[in-house]
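*Asks:* sequence plus the predicted model coming up.
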Amino acid sequence: MAFDAQLRYTAARHDIVDALLRHLLVEWGRRAPADPQAWMDKHAPTMAGRIAEAQAQLIGISEEFVPAVLAEQRTPIAAVGEIDASSLVGVDGQGLPIDSLLATTLPTVERKVQSLVMPDDAAGQAASQSAGWAAGALDLVTKVRTLTSDTSRVATGLHTIARPGVGYTRRLVGASCPRCVVLAGRVYKSSHAFDRHPRCDCEHVPAAMRNLDARTIDPRAHFDSLSEAEQDRIFTKAGARAIREGADISQVVNARRGAGLGPASGQRLTDAEAAEIRNGTGKYATARDTTTEGMTKRGLAHKSMRAKTSKKLPRLMPETIYRVAGDDDGLAREMLQFYGYMGKSSKKVKKVKGPAGGAGGGGGGNRNRGSGGAGDNDDLPIDTHVTAQPGGTPVDPSKVLTRHQLEEFGKVVADDEHRWDEFLVHEKAIAEWLLTRKVPVLSVRTFKEGPRTRQAPDAVTQGVRSSPVEFKKLNPDDGITFNYLSFKANVRLIAQKCRRGVIDARGTDGTISSVSAALKDAIQEHGVNLDEVTVIINGADGLPVAVGWRRGQR
């Protein structure tokens, strides 16, 4: 679960970091300087100063966050002594000065330039320099994101460890790597170091140690929340398939730590070995795509394999198992069990099929990032909830078409390969996103004739309620700025057509804070005619986040 204090903290942290990165990228610019080192000498102090200011802000919100989230859990534990986190300002996670960190972007620029093959003329040199400078900008973003996340985590950790009897769990934020997913299911004492990697955006969830078992995150639930395409990307195709077949997620992820994979090692499984495993001495013959993880005497894989054979065998990786099993799903599951991948809590994933021809954007799974995800009841996905008292003037009910009326008029497209044919480009993009969140929709035909008051919504959902939903896309005049008035106008237009709507603001610079404020005001003005509104924005990690309001949601 995500506490309100945690959500506010995450939103505030992302706003600070996003604003910092915008400043730094403007300072960096798009045009490569003639002398990068001289440029860095001149600009590094200004950039370092901005980063230090952001660090101070992050420390400030961390100081407020820890007591707030503990109070929300009804365990207000006071800190013992004063906490001074000011030493975190001006240095990175290794304690090195920020200007030294900034200087490490220049080798990235040089490596990129050297790796390019360009014409040996002025135009070619300019192109390579420009590409190198762009690579440096990406490196800068990665390092600053890592630095600011470290600052936030250490500051939060200091305020956690200063409180007796308080520990923490790990909260996944945005797209998370497999190792973070596994670690998120564990309980930590306050003195335990927070494991992280570059660009890791995970957060502490402080709580009294006696309550921590109830605060943990189920890694399998997180896996199930991803679309199949995302599962394959994050956990590898073979690993994700194994988990979907019932393999324990920790076993699959941890197995890669002891794996010797890759063409460079010359240790790939041969066709002859695969055949031997299938047909020769059984499925337990020696093979080369293996892992040493779990093979100690106390390891789960060792115990599982020793229970079935006395032979000293290597542990096969999921990739190897699926190559050996081929189309035999029963054999694949049997081998996963033998090699210790199937845990007691294993379960299979129920897939959701997308439109024929791949129109669903790869997908079946639910990509919920928070507690407000959609399910069989076809609620619109909401990751960050906005609380607002609905107000405004009720519209004439006769002007708002129901699903039943739309079907009577023959406007709902059949559930076949043409289900999305009536969508415009931006509407299809919203439908694809909804499908990744397990909310499939059908497009609705427009009224070619008849009174203007009979306006058809863009879609109907296919869940239990199966009700109309209107799609809107924000198109800023300058191509990026989130426009408060334009947003409210779109909410008003949704309310005139149906009681549910999705607004796509991914093309703007809208943040959780700015969108939440605008949505709250819009609901207060037009919410009497609405039940749900979801706004899609880009999160700090570049992945979609759903900010929304739902009638009766607290």
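*Replies:* Ah, there it is.
*Asks:* can we go C-alpha only for contacts and neighbour counts from here?
*Replies:* Will do.
*Asks:* could you check how many residues crowd around D4?
*Replies:* Neighbour count of D4, defined by other C-alpha atoms under 10 Å: 14.
*Asks:* my bad, Q114
*Replies:* Q114 has 13 neighbours, counted by other C-alpha under 10 Å.
*Asks:* for it, helix, strand, or coil?
*Replies:* helix (DSSP: H, G, I helix; E, B strand; the rest coil).
*Asks:* here comes the other one, which I'd like you to weigh against the first:
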Amino acid sequence: MATTLRSARRNYRLSALIARRAVREARKVRGKGSTAVAGVVVAHQIAQAQTSQTAVAEMLAEQEIDSIADALLNLSSFTTDLPSIDRMIQAVDTDFEFDRMVESIVQDAARAAESVAVAVRPDIYHVRYVNPPCCARCAILAGRVYRWSSGFQRHPGCDCSLVPTTVASSYAQSPDQLVADGLVRGLSKADMKALADGADLNRVVNIRSRKAGLLDAGQALTRGGRPTPAGIYRVASDREQALALLQQYGYILP
């Protein structure tokens, strides 16, 4: 398994820190209403978008991959509008649900910005990077290479991230090595015995988690009447059209 990128670890820690800080600050102003909460959320979404844009450049540089972006991100475009935040707040009942809602939409901004930061760079793809210890569902997808426009499935609470790279890059994670190193949670004794006896990890995991909650990333294809980056990737026939739409809807600067 390739050595973990220092910049990838740093980005993961910083992104998680921003999300936790957003939750903490949102709790403080919750009693003041949706506008106050939205102010906190938006500020942290912009911070996430800036972090993601910087992180993509740093991860490529660490791999000694020379790639110049065709456009810069419009950081404010990755924020959620007040009516949407108000609807989300009204839909939650408990403090736990409120915290998860804030953390989720702040983290979504980071992922969306990272996907766009990859899309604006020609011939750059991304690899699924799991942050071990991880669940078995994510372990079997570790190291998978995705096209610039492809999202990946994630379950609630999934903290997998994307590492920008080229198709020729050797950067990857090995699912089997993750298991061997004891970094995969949720495998039973029977599962481990089957693997030791030579069973295929994908089959062991999939047979018992066929409906385990993995969902398409970027489930929201529109937000506030505007297509999300995931929605744009869904309809774009090629990278050129995607870039045109990303610019049209304000995600990247002209």
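*Replies:* Received, thanks. All values reported here derive from a predicted model rather than from experimental measurement.
*Asks:* would you point out which residue is most central in structure 2?
*Replies:* The centroid of structure 2 falls nearest to R111 when counting by C-alpha atoms, centre = their mean (3.7 Å).
*Asks:* next, the contact list for that one, please.
*Replies:* Applying C-alpha atoms under 8 Å, 6 or more residues apart in numbering, we find R111 of structure 2 in contact with S52, S161.
*Asks:* which position in structure 1 pairs with T54 of structure 2?
*Replies:* Matched to structure 1 by TM-score structural alignment, T54 of structure 2 sits across from E64.
*Asks:* helix or strand for its match, which one?
*Replies:* helix 36-72 (DSSP states H and E).
*Asks:* surely S443 of structure 1 and V460 touch.
*Replies:* Yes. The pair S443 of structure 1 / V460 is scored as a contact, 6.7 Å apart, by C-alpha atoms under 8 Å.
*Asks:* these two: which has the busier surroundings?
*Replies:* Per other C-alpha under 10 Å, whichever of S443 of structure 1 and V460 has more neighbours is S443, with 27 against 23.
*Asks:* show me what the helix or strand hosting that one is packed against.
*Replies:* Taking DSSP H and E as the definition, S443 of structure 1 sits inside strand 441-443. Helices and strands touching strand 441-443 of structure 1, by 3 or more C-alpha pairs under 8 Å, 6 or more residues apart in numbering; DSSP states H and E, are helix 425-436, strand 459-461.
*Asks:* picking up where we left off before, what about the match of T54 of structure 2, how many residues nearby?
*Replies:* There are 14 residues near E64 of structure 1, going by other C-alpha under 10 Å.
*Asks:* just give me the match in structure 1 for the residue nearest to the centre of structure 2.
*Replies:* Using TM-score structural alignment, R111 of structure 2 lines up with R153 in structure 1.
*Asks:* name the SS class of that match, please.
*Replies:* helix.
*Asks:* what distance do you get for it to Y168 of structure 1?
*Replies:* 11 Å (C-alpha to C-alpha, to the nearest Å).
*Asks:* which neighbours do those two share?
*Replies:* Joint contacts of R153 of structure 1 and Y168 (C-alpha under 8 Å, 6+ apart) are H204.
*Asks:* how about R315 of structure 1, what's its partner in structure 2?
*Replies:* Counting by TM-score structural alignment, R315 of structure 1 has no partner.
*Asks:* so how far is A301 of structure 1 from R315 of structure 1?
*Replies:* R315 of structure 1 is 7 Å from A301 of structure 1, by C-alpha to C-alpha.
*Asks:* what's the answer for D271 of structure 1, then?
*Replies:* Taking C-alpha to C-alpha, one finds D271 of structure 1 at 25 Å from A301 of structure 1.
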